[in-house]
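*Asks:* Model the structure of this input:
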Amino acid sequence: MNSPADRRNRTVIGRVVTGTGDFAGDWMAAGAGKVVVPLPAHRGPGPVVAARAAAGAREGGAAGVWVASFDVGRADESVGQSVLDAEQLWTLACQDSADTAPLLVAGNLLGCVLSRPGYALVAGTSAFVRGAVPEGVDGARARFRRYAERLRHSMPELIRVADRFPPEHHAWATIA
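*Replies:* Next comes the predicted model:
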């Protein structure tokens, strides 16, 4: 992805996300096994989501984060690139699109953050996810499940997301 054509919004998004909004199978299979972790984002993507993308990219060895717009009118434009500063990344993401949350992709394509209404999906290699989700995969997935349960009536789709990404190991709060 070194040529300008390789860094167009449509190209970057097409490498990582399918037309239905799922992560592309080829991208998920490339490199070391990638994992997906849902995170609460009730008010939509924000500085915390940007900070997670920057931390994941830093841990994953990327030089920066690409901000790829889903806006059809900007499909042939180059992605916006940020250094690993979370505040600068969030500013760039806000400028990128007022109506659709952008896809935040590590410059080395080893991880990304995809925002959806009410949540965000962090996906990537173990190094990217370790930086973006310092509380751990299972802890974050369990926290997301509790979030989804609290909002089950106003946002029922969150339960389906929590069901797709359950914790692999459960930690019990109390001994039975």
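*Asks:* Please make it C-alpha for all contacts and neighbour counts, starting now.
*Replies:* Noted.
*Asks:* And the most centrally placed residue in the chain, how far from Phe144?
*Replies:* Residue closest to the average C-alpha location in the chain (C-alpha atoms, centre = their mean): Val113, at 1.3 Å. As judged by C-alpha to C-alpha, to the nearest Å, Val113 and Phe144 stand 15 Å apart.
*Asks:* Please apply the same query to Thr174.
*Replies:* Noted for Thr174: a distance of 20 Å to Phe144, by C-alpha to C-alpha.
*Asks:* Of those two, give the one with the bigger neighbour count.
*Replies:* Neighbour comparison, Thr174 and Phe144: the larger count goes to Phe144, with 25 against 5 (by other C-alpha atoms under 10 Å).
*Asks:* residue contacts, that one?
*Replies:* Phe144 makes contact with Pro38, Leu39, Pro40, Ala162, according to C-alpha atoms under 8 Å, 6 or more residues apart in numbering.
*Asks:* let's see this one next to it:
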Amino acid sequence: MTDLSGASSWGFTGDWLSDGPKLIVPVPAGSRVDASLVRRVIEGCRATGTDGVLALTGGPGGPDGPGACGRNRRTVSPDRAVAALAGIGPPALLASSDRQGAVLFSGPGSALVAGTPRFLGGAVPEGVDGGRARFARYARTVAHRWPELRSLARSLPPRHLAWSRARDVPAGTGAARQLELMRGFIAGSVNAPHFARGWQTARRTSHDNGERLREPLLTAFDQVFSLLEDYSVDLDLKDADDLSDQELVDAVREIMEYSEGF
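*Replies:* Sure thing, here's the model as predicted:
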């Protein structure tokens, strides 16, 4: 997972990144591992169903003391990870024991979260592109203290622009599939259960891809999501106040007619 030839060269290996494949998201950090970094790997473990956090620490500034070159390796349960790992210095690698993802803290100011889409879904709930965009803003803010972070942000840019209009959404994306289903639904070529299932699946795809929306399309999609929260595909589970198929299609049509995102 990492090159352990020296603390200064710790990093994710190409073989590990290509197995999945895995993506990298830079995140803000302080001078030592804090609870927020540990929680990222904990949530990644929960998302993948992993019951252990593997911690590899050591080297300059690590628990072995300044100038030490030893390595400490241990596995802790997720519910004990914050107490056991918060406060350690760089370099440090915190990984899910199944190797699906990891947080690499090589120095003050930033850390790298890498993993499969499933791991990142828990570790980076803001999404890959959301996390990268957030880090770019952070890097500009702290440039006076850690100027090198701006180069890191440029090396890991968002993969997608944040789309504000339906016409801007590229074909083949999760968001494009959501739009396709909405158009088919109000045109009558897609029935309500198929729309509800397909739209939620496409929403998860969009999130896993790190796709980002902004106003006014963001609000329109949030409104559709809220509608589906009040709609049941399973007739046996439908409550009296749940939306009917007709009420759902009418509401989606109204969103598309009155939102500036379409």
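*Asks:* number of nearby residues for Glu229 of structure 2?
*Replies:* Neighbour number of Glu229 of structure 2 under other C-alpha under 10 Å is 12.
*Asks:* And Lys34 of structure 1? What does it align with in structure 2?
*Replies:* Lys34 of structure 1 maps onto Lys22 in structure 2, with residues paired by TM-score structural alignment.
*Asks:* Could you pull up the contacting residues of that match?
*Replies:* Trp16, Gly101, Ala114, Gly115, Thr116, Pro117.
*Asks:* which residues in structure 2 form helices?
*Replies:* For structure 2, the helices defined by DSSP state H cover 14-18, 35-48, 81-85, 117-123, 128-141, 149-155, 174-187, 192-209, 217-229, 245-258.
*Asks:* so the fourth one matches what in structure 1?
*Replies:* I take that to be helix 117-123 of structure 2. Mapped onto structure 1 using TM-score structural alignment, helix 117-123 of structure 2 covers residues 126-132.
*Asks:* same deal with the last one?
*Replies:* The counterpart of helix 245-258 of structure 2 in structure 1, using TM-score structural alignment, is absent.
*Asks:* So which bits of that helix are buried?
*Replies:* For helix 245-258 of structure 2, burial by neighbour count (16 or more other C-alpha atoms under 10 Å) applies to Leu248, Val249, Ala251, Val252, Arg253, Ile255, Met256.
*Asks:* nearest to Val224 of structure 2, of those residues?
*Replies:* Of all those, Val252 has the smallest distance to Val224 of structure 2: 6.6 Å, by C-alpha to C-alpha.
*Asks:* Next one: the nearest residue to that closest one once chain neighbours are set aside from Phe195 of structure 2, what distance?
*Replies:* Residue nearest to Val252 of structure 2 in three dimensions, not counting chain neighbours: Val224, with 6.6 Å by C-alpha to C-alpha, 6 or more residues apart in numbering. According to C-alpha to C-alpha, Val224 of structure 2 and Phe195 of structure 2 sit 11 Å apart.
*Asks:* what does Gly115 of structure 2 give?
*Replies:* Separation of Gly115 of structure 2 from Phe195 of structure 2 (C-alpha to C-alpha): 31 Å.
*Asks:* Likewise for Asp250 of structure 2?
*Replies:* Distance check for Asp250 of structure 2 against Phe195 of structure 2: by C-alpha to C-alpha, it reads 13 Å.
*Asks:* Could you do Trp16 of structure 2 as well?
*Replies:* Applying C-alpha to C-alpha to Trp16 of structure 2 and Phe195 of structure 2 gives a distance of 37 Å.
*Asks:* Between the two, point out the one with more neighbours.
*Replies:* Counted by other C-alpha under 10 Å, Trp16 of structure 2 and Phe195 do not tie: Phe195 has more neighbours, with 22 against 17.
*Asks:* If you drop the residues flanking it in sequence, what lies closest to the alignment partner in structure 2 of Glu168 of structure 1?
*Replies:* Using TM-score structural alignment, the partner of Glu168 of structure 1 in structure 2 is Arg159. Distance criterion C-alpha to C-alpha, 6+ apart; nearest residue to Arg159 of structure 2, sequence neighbours excluded, is Asp129 at 6.3 Å.
*Asks:* hang on, isn't the one you found packed against Leu156?
*Replies:* No - if you go by C-alpha atoms under 8 Å, Asp129 of structure 2 and Leu156 don't touch, sitting 9.4 Å apart.
*Asks:* sorry, back to before: can you add distance to Arg39 of structure 2 and give the buried residues of helix 245-258 of structure 2 back as a markdown table?
*Replies:* Shown next, in a markdown table, are the buried residues of helix 245-258 of structure 2 (distance: C-alpha to C-alpha, whole Å):
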| residue | distance to Arg39 of structure 2 |
| --- | --- |
| Leu248 | 38 |
| Val249 | 40 |
| Ala251 | 39 |
| Val252 | 37 |
| Arg253 | 41 |
| Ile255 | 37 |
| Met256 | 39 |
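*Asks:* tell me which of the residues you listed is nearest to Trp199 of structure 2?
*Replies:* Ranked by distance to Trp199 of structure 2 (C-alpha to C-alpha), the buried residues of helix 245-258 of structure 2 are led by Val252 at 11.9 Å.
*Asks:* Now that that closest one has come up, it's in contact with Ser226, right?
*Replies:* No - counting by C-alpha under 8 Å, Val252 of structure 2 does not reach Ser226; the two are 10.8 Å apart.
*Asks:* residues shared between the contacts of these two?
*Replies:* Contacts common to Val252 of structure 2 and Ser226, judged by C-alpha under 8 Å, 6+ apart, are absent.
*Asks:* now the strands for structure 1?
*Replies:* 35-41, 65-68, 80-82, 103-106, 111-116, 118-124 (DSSP state E).
*Asks:* Appreciated, that's everything.
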